[in-house]
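Enquirer: can't give you the sequence, but here's the structure:
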């Protein structure tokens, strides 16, 4: 198959060259740097607002510092070394000043002025540059440089434009004008999502007709205006940013949380399971000040998390490795050398999860997050709840996958014993029917917060969406100063036998006082929190845990933000409570360890055995991960028929003890990461290396 190379992860390096780097730049220098970090693929500067080859087209400007043909020379040298090369295109912006020469190409504000990003005018998606000139550029590159392996389209989206052409097209499609700035309209958002997907479908067909072996990789760091399912169908490789910089992009703030690489890798696998995602990781600590190095602890963690989930690691270096602030380079050396030595163990990885978490684009778009990739500033909404649930499961050592709504299918859910729906406030009728079918057939769900309060476009519901949980959440009230009573024996035991835990945040009462089997009945809130009056009285009224059987399955509802509260405050009671509900369905976690919660455990199945990663996320209290804090040893137990355990970091065999089907080994010290393989007995411990 011409694109079979996209199925397995590669070790990318992206030299994000500055135009001035072209002065006296030797292609051999880039090749040497790629070899140094054991890369086998790269993204090369190509066309768009800055052409890195002697184009004959007037629609793009040749890099003024360029001498000769960088793209041609680089491709010749890279292919001689058997590197995969994607050509970078940026069609989102133009060079400053071009808007005066070609005003019909560019985005207009409501007042008629040109819109700019980073001081560069934005390209209008309906204008002739996108509609005509982009195809001319692609044709020129493919004709002159047929050895390229595909195209990487950077910062790709349909920006809001108020030019007369866009106004006419949008009105004909939606019956409404382009919304004013700051206004979010479902019809317009659907239009621009579909417009981008249709356009990139044309681009893909154009590329395929000329080179069936060339891959298409659309990319935007926060996927502004994307229908992620349609874009994944069009893409040959799902491209995502996982950069997690110390200080995010001030223009379009990206997420900043410990599991971003895991989220994007799992999201890509959910959308396109047969292709390894391309996960872009900056080596810059500050997005707006790119010439500052990412701290080693953070960079290693992000790259190894991406690799452990089967993604192609893609460090993006602003310039060359040889630069003024090159503190990130030893980290690249460490990770790339490891992945190069043991590349076979990072191919064909499969999930071991029995749990799925629903990532709901409709809830992110039309709930409290209002479309923000980083979530609502309030710390509430689907994004915060989703992150918190993922963090709880990770901290409890439960592997999980992601499933994506809208358009979730019963097949997506049926493979899992438990599906978590974190603050899925906006749920379409079709997706609600799938949830019902899953539960009715014997599945278990845990829903949280304002579940299904609105339809898939954020319009409030008059009637409940699901039959398995036949109620609307209704209006919330504050639970600050209240308590949840622990009545059930299992929940009490999970919390050490205490009678109640603190409540906080918004609380909904969809079933009023609930049924006999419901739990976590709310006591309070108590207005007077002076220490002399802080007695907890009463058995509670409305339940904070609703449980209903439906068909052969069970639906549980926590009508409060257990995930968002954990994400923000790391409250252990909330983690243990949620863990008790998970254990009720899937049993104990498959990996048991006495390592602290700062150790992230990732388990993946491999044709030759099980591979476990232990990532050190220990950081200074209240601070993000920036410096390495080595951790003392810990024990790990897992069910397996493996007879040996091998550390890929130093190729040493670890002593094992066995009790029935459970083996236990010890990691003596954890620096950045440990990678342990438990080969199936038939392989007798032979490691797979490139």
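Expert: Thanks, I have it. Everything quoted here is computed from the prediction, not taken from an experiment.
Enquirer: CA atoms for contacts and neighbours, from now on please.
Expert: Noted.
Enquirer: Could you pull out the buried residues of the longest helix anywhere in the chain?
Expert: Longest helix in the chain by number of residues (criterion: DSSP state H): helix 186-210. Burial within helix 186-210, assessed by neighbour count using 16 or more other CA atoms under 10 Å, is assigned to 187-189, 191-197, 200-201, 203-204, 207.
Enquirer: And here is the other one:
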């Protein structure tokens, strides 16, 4: 199958649905023509959400100066948004409606911003989510006090606004500057107040959904009066230090995650009693340390998974895949204002790349967030126009999303336990996943995430040709048994680093639980620079090497480097000679195979992006993978995913262009066209019909290859 230069240039004039504008979709099947069949369930169909950020400072003459609910409604409707998120308060919990609990912003002069807009948007057929923020500006005694910052004046009371009531603790409103986040402790009386305000809002306005923001964003090791007694009990001392907490990390993180989840559980239960969806911000667990409190315990209390896209396209690629694995609808928010600006729209290219990435990975809902509207309630025309363009592009080919199921043959394991208990909250596990995700995307290998805690038996893994365990340190015995049976039955596993060395409760085992499967036994570890045996000679590496004894075939060994170090003080000292320590071990178990890599190679690739490490990782994958699901000749910036729509009898290959800077969209102002892409695969159907959304395509069959 070829997209030639001629057909690409011809298609480029057809509009935005070409790879020059971020994505193409190849469709195979007996019914490859376009059909419109909107789904009734608004949570499960592709949709557009406008996260209408209406920020205003507590004391600001311009706030609400041009408030006109009819104009705002028309602006929002004109973007094409299906779901609108309305602020019920500002970023510091000053109400935008006549609240009996929080003081109302004085510039509204008693007007009901929430009621005005909600009623108008409902009349226009829009779904409405109401929003409040965990941040606070009246009770400094509730503030989080990070360890080591007990005397920081930033946690003390700020000057009051002119309209504050100094005699009323709930009306001692502070003049908090823009951008200054003041986090109440998650164990403070703020908990009860947020629940009361949420109840007031949903009972008064009956929105379709409710969102609590910024509760996920407090990653401090808090020693405020509400936390300190319990932290002292956990650590067994009144002298709290980071070392003391690290020594009792399991107990500490269990407590913090439980306290965080308990509020979300109570809030969601109240919402569900009233038939309202829980749409809280749960951030991006692949990239957020467990100390922030968001974890597996939150998942039963979310109806959708709300995350944000920042400047790195790998984040939505991996986040949406994980949301699919968790079984929750994916709502992705693109920060729609440029970095260091609050109201300046991002370039249209960022929207297209983000939308293409979400479409390619099965994301249901996309929209803007950030700040957006000016304090006076007007919005720049450029921002509104860019949002509409982004929405229009995202909704193109929405029929390809309905009932689509991933056909990826590679699975990468995500473990809540590893995220929670990994070495004092360190993010090595995250960097390992990120490195392997980048490698698979660059190699055009479609992959899914597998959530370890959701695997009940080997049958849950049987659809995959290869399962990657990316330094999945914490595994239950049950999961280890499922992986072992999967391999015995003919599956293939690639394990890395400390995989299976700890159990699901964070306790260290005496050896790898998968030692017989991987063919290795632990003898220790070291961290530093070394080299790897490669066909063309030793190549440099760095990281944490697990020193193992191999009971299976050693494919590559650790090469010692000059103990004098590098001549330039860098990471590649002179390789001296191979040692006894294996770097790659291959084992045959039953009908299947296992390969073990002894160091955190994915983390190295994530942090350093070195081509020789990418080649090493790809060689290991190809050594164990029986065949690639599809072969794609295209730049490494092209992300490839594969889905199936059984009802429509068609298979879909998405090609999303991450351009030349996928880790930093801020460097991109335009999307460079890509052409002459070739895709080779086994025909998914007899005599398949092949079409291409956004370009022309030619196809041919040669034996068993399409």
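Expert: Yep, it's here. Because the structure is a prediction, the values reported are computed rather than measured.
Enquirer: For the residue nearest to residue 432 of the first structure when sequence neighbours are not counted, list the residues it contacts.
Expert: Leaving aside its chain neighbours, residue 432 of the first structure sits nearest to residue 466 (5.5 Å; criterion: CA to CA, 6 or more residues apart in numbering). Remark: with contacts taken as CA atoms under 8 Å, 6 or more residues apart in numbering, residue 466 of the first structure is in contact with 432, 433, 435, 436.
Enquirer: Against residue 340 of the first structure, how distant is the third one?
Expert: It stands for residue 435 of the first structure. Using CA to CA, to the nearest Å, one gets 42 Å for the distance from residue 435 of the first structure to residue 340 of the first structure.
Enquirer: and what of the second one?
Expert: Between residue 433 of the first structure and residue 340 of the first structure the distance is 46 Å, computed by CA to CA.
Enquirer: cool, and residue 491 of the first structure?
Expert: Distance from residue 491 of the first structure to residue 340 of the first structure, counting by CA to CA: 46 Å.
Enquirer: which of the two has more neighbours?
Expert: Ranked by neighbour count (other CA atoms under 10 Å), residue 491 of the first structure and residue 340 place residue 491 first, with 23 against 18.
Enquirer: and the helix or strand where that one lies, which stretch of the second structure?
Expert: Take DSSP states H and E as the rule and residue 491 of the first structure turns out to sit in helix 489-494. Helix 489-494 of the first structure corresponds to no residues in the second structure, going by TM-score structural alignment.
Enquirer: what's the average distance of the helix or strand just after that helix to the second structure?
Expert: Per DSSP H and E, helix 489-494 of the first structure leads on to strand 500-502 as the next helix or strand towards the C-terminus. Between strand 500-502 of the first structure and the aligned residues of the second structure, the post-superposition mean distance stands at 3.0 Å (mean CA distance after the TM-score superposition for the first structure).
Enquirer: So what touches strand 500-502 of the first structure?
Expert: Defining contact as CA under 8 Å, 6+ apart, one finds that strand 500-502 of the first structure is touched by 481, 482, 483, 484, 485, 486, 573.
Enquirer: Could you find the closest non-adjacent residue to the second one?
Expert: Same thing as residue 482 of the first structure. With sequence-adjacent residues excluded and distances taken as CA to CA, 6+ apart, residue 482 of the first structure is closest to residue 525, at 3.8 Å.
Enquirer: Look up how far residue 541 of the second structure lies from the counterpart of the one you found in the second structure.
Expert: In the second structure, the residue paired with residue 525 of the first structure is residue 561, using TM-score structural alignment. Look at residue 561 of the second structure and residue 541 of the second structure: by CA to CA, they are 10 Å apart.
Enquirer: Next, show the common contact partners of the two.
Expert: Here residue 561 of the second structure and residue 541 share the contacting residues 529, 530, 531, scored by CA under 8 Å, 6+ apart.
Enquirer: Among the residues you listed, which ones are in strands?
Expert: Per DSSP state E, strands hold the following members of these: 529, 530, 531.
Enquirer: Please tabulate those residues in JSON lines, including the columns distance to residue 436 of the second structure and neighbour count.
Expert: Putting those into JSON lines (distance: CA to CA, whole Å; neighbours: other CA atoms under 10 Å) gives the following:
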{"residue": "529", "distance to residue 436 of the second structure": "20", "neighbour count": "21"}
{"residue": "530", "distance to residue 436 of the second structure": "21", "neighbour count": "24"}
{"residue": "531", "distance to residue 436 of the second structure": "20", "neighbour count": "25"}
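Enquirer: Reformat those residues as JSON lines; add distance to residue 362 of the second structure.
Expert: As requested, those are arranged in JSON lines below (distance: CA to CA, whole Å):
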{"residue": "529", "distance to residue 362 of the second structure": "40"}
{"residue": "530", "distance to residue 362 of the second structure": "40"}
{"residue": "531", "distance to residue 362 of the second structure": "40"}
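Enquirer: Flag every buried residue along stretch 188-208 of the second structure.
Expert: For stretch 188-208 of the second structure, a neighbour-count test (16+ other CA under 10 Å) marks 188, 190-191, 194-195, 197-199, 201-202, 206-208 as buried.
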